[in-house]
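[1] build the 3D model from these lines:
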Amino acid sequence: MTLLEAYHFFENLKKETTNKTEIKVYNQFITILKKLEKREFTTNEIQSIEVELGNLQLKSNPENRKKFFKKALIKFEKYLKDTFSLTSKGYYTNLSVSLGVLFGVVVGVLIGERFERSLGISFGICMGLFLGAYIGRRKDARAKAAGNML
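    Prediction:
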């Protein structure tokens, strides 16, 4: 499946449904495909992307379309990240914030042993959130400056 065929396929799916969450997934696919068309790839890289789109079996008719296409979107984004180091907007921020909150809870429990437990946990979550957001924004800015952001 070529990039243009996939673009038209998702445009048609978008017109057929009224489910907002389904439309959101289709729009994410469409945005990625548009941005991929604007980038300059070698012939082999384009063929590799098209083979991956074919491997996703997008034209199959699943029962739960939203779930199927959401999984396909995650697989396709992972492929782009692993193969071409391309990330979507906010990728590192989302990842870092979630990891920051996770480690913040752990630090909060440790701090909470010395002080009041709920105060320590809330302090740890806040610090993890802020540090994760800061680190993630910086990594996103580096990816954008390097041209690796979709």
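
[2] going forward, measure contacts and count neighbours with C-alpha atoms only.
    Noted.

[3] does Ile111 touch Ile121 like I think?
    Yes - if you go by Cα atoms under 8 Å, Ile111 and Ile121 touch, sitting 7.5 Å apart.

[4] the more surrounded of those two?
    Per other Cα atoms under 10 Å, whichever of Ile111 and Ile121 has more neighbours is Ile121, with 21 against 18.

[5] just give the closest residue to the more buried one, not the sequence neighbours.
    Gly108 (3.8 Å; Cα to Cα, 6 or more residues apart in numbering).

[6] and the helix or strand encompassing that neighbour, what does it pack against?
    For Gly108, the element it lies in under DSSP states H and E is helix 91-114. Helices and strands touching helix 91-114, as assessed by 3 or more Cα pairs under 8 Å, 6 or more residues apart in numbering; DSSP states H and E, comprise helix 117-146.

[7] and this one, please, so the two structures can be compared:
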Amino acid sequence: MTLQEAYNFFESLKIETTKKSEIRIYEKFLHILSELKNRDFTTDEIQSIETELDSLSLKSNPENRKKYFGKALHKLNEYLKSTFSLIPGGYYITYGIAIGVAFGPVLGVLFGQFFEKSLGISIGISIGIVVGLLAGQYLDSQAKAAGNVL
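    Alright, predicted model coming up:
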């Protein structure tokens, strides 16, 4: 499946559905495909991307479209990240916040010694989110400067 065929396919899916959650997934696909079309790739790289699109079996007719195409979108993003170092916008911010939320309670336990335990945990999570957000913004800005953001 060529990039243009995939783009047309998701355009038609977007038009025929009324579910907002499905439309968001289709719009993400459309954004990625349009960004890929605008980049300068070699013929071999384009064939590699098109082979990956074929392996996703996009033209199958699944019962749960949102789930199926959500997984396909994730696989495509992982492929682009591992092969071409291309990431979607906000990629590192998302991971930074997730890591901040995960390690925030550890900070909260430490702060809980000085404050009430529940207050310490909430402060720890807040600090973790802020630190993760700042680290993610920094990494996203570096990726954008390098031209690796879709």
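
[8] overlay them and tell me the TM-score.
    Scored against TM-score structural alignment, normalised by the length of the first structure, the superposed chains reach a TM-score of 0.97; 150 aligned residues with a Cα RMSD of 0.8 Å.

[9] contacting residues around the residue nearest to Ile121 of the first structure?
    Shown in contact with Gly108 of the first structure (Cα atoms under 8 Å, 6 or more residues apart in numbering): 117, 119-125.

[10] list the contacts for His114 of the second structure?
    No, residue 114 of the second structure isn't His; it's Phe. Gly120.

[11] please tell me how far it sits from Gln142 of the second structure.
    The spacing between Phe114 of the second structure and Gln142 of the second structure, counted by Cα to Cα, to the nearest Å, is 37 Å.

[12] now swap in Leu53 of the second structure and tell me
    28 Å.

[13] what about the two, which has more around it?
    In this view Leu53 of the second structure and Gln142 are compared by other Cα under 10 Å, and Leu53 has more residues nearby, 18 against 13.

[14] for Glu22 of the second structure, see how far away the nearest residue to the more buried one once chain neighbours are set aside is.
    Nearest residue to Leu53 of the second structure, sequence neighbours excluded (Cα to Cα, 6+ apart): Met1, at 6.2 Å. Distance from Met1 of the second structure to Glu22 of the second structure, counting by Cα to Cα: 21 Å.

[15] please apply the same query to Ile15 of the second structure.
    Distance from Ile15 of the second structure to Glu22 of the second structure, by Cα to Cα: 11 Å.

[16] got it, and Pro62 of the second structure?
    Distance, Pro62 of the second structure to Glu22 of the second structure, by Cα to Cα: 13 Å.

[17] neighbour count winner among the two?
    More crowded of Pro62 of the second structure and Glu22, by other Cα under 10 Å: Glu22, with 19 against 11.

[18] got the contact list for the more buried one?
    Counting by Cα under 8 Å, 6+ apart, Glu22 of the second structure makes contact with 14, 65-66.

[19] so which helix or strand takes in Lys24 of the first structure?
    helix 20-38.

[20] superposed on the second structure, what's the mean shift for that helix?
    Compared with the second structure after the fit, helix 20-38 of the first structure shows a mean deviation of 0.4 Å (mean Cα distance after the TM-score superposition for the first structure).

[21] show me what counts as buried in that helix.
    Buried residues in helix 20-38 of the first structure, counted by 16 or more other Cα atoms under 10 Å: 22-23, 25-27, 29-30, 32-33, 36.

[22] now find how far off-centre the next helix or strand after it is within its chain.
    Using DSSP H and E, the helix or strand that follows helix 20-38 of the first structure in sequence is helix 43-55. With Cα atoms, centre = their mean, to the nearest Å as the basis, helix 43-55 of the first structure stands 19 Å off its chain's centre.

[23] next, the angle helix 20-38 makes with helix 43-55 of the first structure.
    Here the directions of helix 43-55 of the first structure and helix 20-38 differ by 160 degrees (axes from the mean of the first three to the mean of the last three Cα atoms, to 10 degrees).

[24] quick one: the residue mapped onto Arg39 of the second structure from the first structure from Arg65 of the first structure, how far?
    Alignment note: Arg39 of the second structure maps to Arg39 in the first structure; criterion TM-score structural alignment. For Arg39 of the first structure, the distance to Arg65 of the first structure equals 29 Å [Cα to Cα].
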